[in-house]
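K.L.:
Here is a sequence with its predicted model. Questions after.
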Amino acid sequence: MYIRHLRCFIAVAEELHFGRAAERLGLAPPALSRQIGALEGELGVALLTRTTRQVSLTRAGLIMLEEAKGILVKIDHAARLVREASLSSGRVLRIGAIDAASSSFVPEALATFRERHPDIEIKFVEAMTAPLVQMLEAGKLDLALTRPPRKPTDCAFEILRVERPIVVLNETHRLARKEALTMLDLVGEPFVVPSKRIRPFAYDLVMAYFESVGAVPKVTIEATEKPAMMSAVAAGLGMALAPDWVSRLSFPGVTMRRLRGALLDPPPAGALLGVAWRPQQKLAARDTFLEILRDSVTLLDESQTLPYVPAPTIQRPMRAMRAHAGGAL
């Protein structure tokens, strides 16, 4: 007797209809019928009475239904205990992330992990790349979602996604009438940029996009955080470039547009978002969360509200590549 036989029998017994039970299980009705036949053959009794119009349980089937449910409850409980035991070395998972991660795919990943492993406590901290890497190296974090580390480190780093820029502009701006924009559309427009002192590599990333078309932005304000940048745009003080995850957010007076062909080759570190961890630390909970992260990134990329509009790749000048190589937020 196999577990799949019990699951198939319970589905038919609850639905009393082979078609509905097969759909519920993701099986073809003939395959489901064979599973039930195999179970009845092993037990040597009929569990179901079948006619052309209906399916009903025999007396033996009624007894089997209750017992099978109890067996599966115990099996599922045992499986959960085994999974939790494998997530050993402690009941706490310590995670750090930059805002680009914590505002995009990390919440979904955390929710999925908590649902599957409710007994594991999650400790979360948001910071910038440099302090997060330091915390990771010091053993204060189990993993960190960051830009590529600027300095050599013993930590492993896996790129999860390349962020694409979108244009953030006042909803009354004349360019808001366009479905998508190019970098040439932005030349000469007042611009709100990240603070060069607080977020130097985000600042350099904006400069690199303009440099790719032989221009520099007309900077009106340097904003430290995204809310300040959005407020300045809403006030009509300029437009801005932001990473694509910002398209999931809503700001009064602000609209967002796709940017055609704005991929720098190779992508600068400021556009790369990944996860770092210490490979010498064996931690099953962390490895499980890593797998969930990869799935969450895929779902994010499939659900972006402002899809990327393909265009020929912009080749970045070598001096810009050198200037931005190894940068991180």
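P.N.:
All right, it came through fine.
K.L.:
can we go C-alpha only for contacts and neighbour counts from here?
P.N.:
Will do.
K.L.:
Just give the number of residues close to residue 33.
P.N.:
17 (other C-alpha atoms under 10 Å).
K.L.:
In three-state terms, label it for me.
P.N.:
Recorded secondary structure, residue 33: helix (DSSP: H, G, I helix; E, B strand; the rest coil).
K.L.:
Contact partners for it?
P.N.:
Contact analysis of residue 33 by C-alpha atoms under 8 Å, 6 or more residues apart in numbering lists residue 18.
K.L.:
What helix or strand is the closest residue to residue 108 other than its chain neighbours located in?
P.N.:
In this structure, residue 108 finds its nearest non-sequential neighbour in residue 296, 6.6 Å apart by C-alpha to C-alpha, 6 or more residues apart in numbering. According to DSSP states H and E, residue 296 maps onto helix 284-302.
K.L.:
counting contacts, what elements does the helix or strand just after that helix pack onto?
P.N.:
Using DSSP H and E, the helix or strand that directly follows helix 284-302 along the chain is strand 314-315. Secondary-structure packing of strand 314-315 (3 or more C-alpha pairs under 8 Å, 6 or more residues apart in numbering; DSSP states H and E): strand 264-265.
K.L.:
From the contact counts, what lies against the strand it packs on?
P.N.:
strand 314-315.
K.L.:
For burial, what's the neighbour tally of the closest residue to residue 253 other than its chain neighbours?
P.N.:
Nearest non-adjacent residue to residue 253, counting by C-alpha to C-alpha, 6+ apart: residue 234, 4.9 Å away. When neighbours are defined as other C-alpha under 10 Å, residue 234 has 21 of them.
K.L.:
returning to that earlier point: the residue nearest to residue 108 and residue 110 touch, don't they?
P.N.:
No. Taking contacts as C-alpha atoms under 8 Å, residue 296 lies outside contact range of residue 110: 9.6 Å.
K.L.:
what about versus this one:
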Amino acid sequence: MFSLVQLESFIAVAEELHFGAAAERLNMTQPPLSRQIQLLERELQAKLFTRTSRTVQLTTAGKVLLPNARRIVDMSRKTSMEVSRVATGDFGTVVVGYTAVAGQSVLPEFLATAARELPGVSLVLREAVSVEQLDGLSKGTLDLGLLRPFTNRAGVETTLVKKDRLVVALPKDHYLVTGKGVLIKELEGLPLMMYSTSEGRYFHELVLRLFDSVGAKPTITQIASQIPALISLVAVGLGVSLVPAGSMQYSPDSVAFEELVGPSGLQEMNQSDIVLAMEETNANPAARRLKEIYLESIQTVEGPAIKGNRG
């Protein structure tokens, strides 16, 4: 059976793609590092790297192993610390998932609260889309998640921490950039940068509902799983997209934003809030303590406004 040392050695080489840099990172020399990789390959009966005199690359087998190896090592470290954790939750490790937008709009305040109120708690941060976070919460690989209310998942507790909505992202020189807002109908026929049906399922379904609510049909020309990728497509002029207002703060100057306007009921439908989620059976006292303190500390859950660009 492979060992944690072998997995840690593999992860270091896979991330550095250089045996010398990986050995330095692990405070060891290259020969024992190479030996650990050889033992792991022998145990798994698969070649994990292809090496030339200049490059190191992961094989297909190595690419399959990497996320699993990270998960095993993370769980091992987490378990080791949890065994010695005191019941108060003032010490320990909390694994926190967050979406790309939550990483900009919610995570900074969350981290500041943790550092100020629970200095003895170590945080392990994992960026992931909402559906992956829900899976992680259910499986116990995540303690807390900052995610979109993708779907009701049995056993997962959610609390609203930031209200948000979709806004229209357009190239800065687009004719719809007026500061008066954009109707869904005005987007019909325009090339739409759309969310993946798997990783971006929450937003994919929300966008379709918004179009359907006014009898419009989107013209989908590009698909991406992450919001920054969609904004980048808009930035180079390939089309328009509907993105959370919280993403405006890290968007390039070449992208402009307009509010979605329309008939009664549109605003109630146009909700892409961020929630703090936890598996209700989670036994990590530090995670429960952090959740409690953070929820007590937040003053508002309002989303950002489009400055100087609202009708």
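P.N.:
Right, received. Where do you want to start? Note that the structure is a prediction, hence the values are computed from the model and not measured.
K.L.:
Residue 168 is in contact with the residue nearest to residue 253 of structure 1, correct?
P.N.:
No. Here residue 234 of structure 1 does not reach residue 168: they are 9.4 Å apart, not a contact under C-alpha under 8 Å.
K.L.:
how about the strands in the stretch 201-311 of structure 2?
P.N.:
Ranges of strands in the stretch 201-311 of structure 2, per DSSP state E, counting those that start in this stretch, are 219-224, 240-244, 255-261, 274-279.
K.L.:
cool, the stretch 51-200 of structure 1 as well?
P.N.:
With DSSP E, counting those that start in this stretch, the ranges of strands along the stretch 51-200 of structure 1 come out as 55-57, 92-97, 121-126, 143-146, 156-162, 165-170, 180-181, 190-194.
K.L.:
right, so the ones you listed: which one is the most enclosed?
P.N.:
strand 143-146 (a mean of 29; mean count of other C-alpha atoms under 10 Å).
K.L.:
from the chain's centre, how far out does that strand sit?
P.N.:
13 Å (C-alpha atoms, centre = their mean, to the nearest Å).
K.L.:
Check the mean deviation of that strand from structure 2.
P.N.:
Following superposition, strand 143-146 of structure 1 is found to deviate from structure 2 by 2.0 Å on average (mean C-alpha distance after the TM-score superposition for structure 1).
K.L.:
quick one: contacts of that strand?
P.N.:
Residues outside strand 143-146 of structure 1 that contact it (C-alpha under 8 Å, 6+ apart): 94-98, 101, 128-129, 132-133, 136, 273-278, 286, 328-329.
K.L.:
Output the longest helix belonging to structure 1.
P.N.:
Across structure 1, the longest stretch assigned as helix under DSSP state H is helix 59-86.
K.L.:
Can you mark which positions in that one are buried?
P.N.:
The neighbour-count check on helix 59-86 of structure 1 (16 or more other C-alpha atoms under 10 Å) flags 61, 64-65, 68, 84 as buried.
K.L.:
Spatially, which two of those residues are the most separated?
P.N.:
Largest separation among those by C-alpha to C-alpha: 61 and 84, giving 34.1 Å.
K.L.:
so how many other residues sit close to the closest residue to residue 229 of structure 1 other than its chain neighbours?
P.N.:
Using C-alpha to C-alpha, 6+ apart and skipping the chain neighbours, the partner closest in space to residue 229 of structure 1 is residue 223 (5.3 Å). As a burial measure, residue 223 of structure 1 scores 20 neighbours (other C-alpha under 10 Å).
K.L.:
The one 10 residues further on now?
P.N.:
As a burial measure, the neighbour count of residue 233 of structure 1 was computed by other C-alpha under 10 Å and equals 25.
K.L.:
So it is in contact with residue 254, correct?
P.N.:
Yes. Contact criterion C-alpha under 8 Å: residue 233 of structure 1 and residue 254 qualify, at 6.8 Å.
K.L.:
which ones are touching the closest residue to residue 137 of structure 2 other than its chain neighbours?
P.N.:
Nearest non-adjacent residue to residue 137 of structure 2, counting by C-alpha to C-alpha, 6+ apart: residue 279, 5.6 Å away. Residue 279 of structure 2 makes contact with 137-138, 140, 143-144, 155-157 under the criterion C-alpha under 8 Å, 6+ apart.
K.L.:
Any chance of these in JSON lines with distance to residue 91 of structure 2 as columns?
P.N.:
Below are the contacts of residue 279 of structure 2 laid out as JSON lines (distance: C-alpha to C-alpha, whole Å):
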{"residue": "137", "distance to residue 91 of structure 2": "20"}
{"residue": "138", "distance to residue 91 of structure 2": "23"}
{"residue": "140", "distance to residue 91 of structure 2": "19"}
{"residue": "143", "distance to residue 91 of structure 2": "14"}
{"residue": "144", "distance to residue 91 of structure 2": "16"}
{"residue": "155", "distance to residue 91 of structure 2": "25"}
{"residue": "156", "distance to residue 91 of structure 2": "24"}
{"residue": "157", "distance to residue 91 of structure 2": "23"}
